[in-house]
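Visitor: What follows is a predicted structure for the sequence shown.
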Amino acid sequence: MLERRGSYAFDYDLHGGSAPVRMQWLFHGRSELPVAVQVWELPPGGTEGMHAHAREDRPLEELYVIMDGTARMHLDGASHDLAAGDALLAPVGSEHDLANTGTGPLRVLVVWGEPGTADYSSFGSWRSANTARNPAVGTPAAR
């Protein structure tokens, strides 16, 4: 299956943000992954709107990956400046808001869903990622 950039895109108002977000929900109704995978485009000065996905409501975790542009993300009282390639995780219940701080569109890959666990430890890429985060684990003396 292939989806081209912008195919099936629509404007959507998020959480009282300052402007509609141009959104593409990738493979909506076709993917069986237990997450939503979306591409958002915010205009200059556009914001998502401060919000949280509470544990008692429908708990959601959100992963934001900046693809193009610059942004500021407010997360539980901290402010993070982000650029292309940067990623930020908004855990369940965290107060967060995304704002486009650039002069052009901000493109963001957003993956969200209910938290859970999956065991990927049999994959070589999982082991390499684990070693990258915990170098001592990957050394022969630590095994």
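Guide: That came in fine, so what should we check first?
Visitor: Please make it C-alpha for all contacts and neighbour counts, starting now.
Guide: Noted.
Visitor: on contacts alone, who are the packing partners of the longest helix seen in the chain?
Guide: The single longest helix within the chain, with elements called by DSSP state H, is helix 124-133. Where contact means 3 or more CA pairs under 8 Å, 6 or more residues apart in numbering; DSSP states H and E, helix 124-133 is packed against helix 135-138.
Visitor: take the one below as the second:
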Amino acid sequence: MPPGPIESDREARETLEHMRGGPGSVLVRHFRFEGKGAPTRFLILEIPPGAAEGNHVHYADDRNGTGAYEEFYYVISGRGLATLGVETYPVAAGDYWHAPLDMARGLANADPAEVLKVHLTVVLRDPARTGPA
């Protein structure tokens, strides 16, 4: 596609093995918008049967170096199991949820045959100050 205001995700894909410590591989599509969306990022996760985005936490003070990200998930297709905190919830197409800072989150495909496709909006927050300014 020639340069213009419409972008294609065909060039912005990567396969992550054991994403966030989860089993299998996840195809991630990045929508970069030439950096115009910062501090927000948009992604599509395609999680095949048997794979998962492993449970992880984004802390407000970024103590583990993964970024102080809030995440907003929307299931496009498929069925999965979403972890929020210590609870796990079944999710399917049309379901959405917010994973705030300091809360564990993860997502696994729960279907034996269909890919779980999820739109993920990630918002980077300024790391909280942990000491006197």
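Guide: In hand now; what should we look at? Since the model is a prediction, treat every value here as computed from it, not as a measurement.
Visitor: on that earlier part again, structure 2: matching residues for the longest helix of structure 1?
Guide: Residue correspondence for helix 124-133 of structure 1 in structure 2, counting by TM-score structural alignment: none.
Visitor: Show me what residue 99 of structure 2 aligns to in structure 1.
Guide: Using TM-score structural alignment, residue 99 of structure 2 lines up with residue 90 in structure 1.
Visitor: distance of its match from residue 52 of structure 1?
Guide: 9 Å (CA to CA, to the nearest Å).
Visitor: Check the contact lists of these two and give me the overlap.
Guide: Both residue 90 of structure 1 and residue 52 are in contact with residue 96, where contact means CA atoms under 8 Å, 6 or more residues apart in numbering.
Visitor: what's the counterpart of residue 56 of structure 1 in structure 2?
Guide: In structure 2, residue 56 of structure 1 lands on residue 61 (TM-score structural alignment).
Visitor: show me the contacts for the residue nearest the centre of structure 2.
Guide: Geometric centre of structure 2, nearest residue: residue 120, 4.7 Å, by CA atoms, centre = their mean. Counting by CA under 8 Å, 6+ apart, residue 120 of structure 2 touches 42-45, 71-74.
Visitor: From residue 92 of structure 2, how far out is residue 82 of structure 2?
Guide: 10 Å.
Visitor: burial count for residue 118 of structure 2?
Guide: 26 (other CA atoms under 10 Å).
Visitor: From what I see, residue 7 of structure 1 and residue 22 are in contact.
Guide: No: contact criterion CA atoms under 8 Å: residue 7 of structure 1 and residue 22 do not qualify, at 11.3 Å.
Visitor: My read is that residue 26 of structure 2 contacts residue 54, right?
Guide: No: in this structure, residue 26 of structure 2 is not within contact of residue 54 by CA under 8 Å, at 10.6 Å.
Visitor: Which of those two has more residues huddled nearby?
Guide: Applying other CA under 10 Å to residue 26 of structure 2 and residue 54 shows that residue 26 carries more neighbours, namely 23 against 18.
Visitor: Need the counterpart of the more buried one in structure 1.
Guide: Looking across to structure 1 (by TM-score structural alignment), residue 26 of structure 2 lines up with residue 21.
Visitor: Check residue 41 of structure 2 too.
Guide: By TM-score structural alignment, residue 41 of structure 2 lines up with residue 36.
Visitor: Quick one: residues contacting its match.
Guide: Residue 36 of structure 1 makes contact with 25-26, 28, 110-113, according to CA under 8 Å, 6+ apart.
Visitor: Same question for residue 94 of structure 2.
Guide: 74-77.
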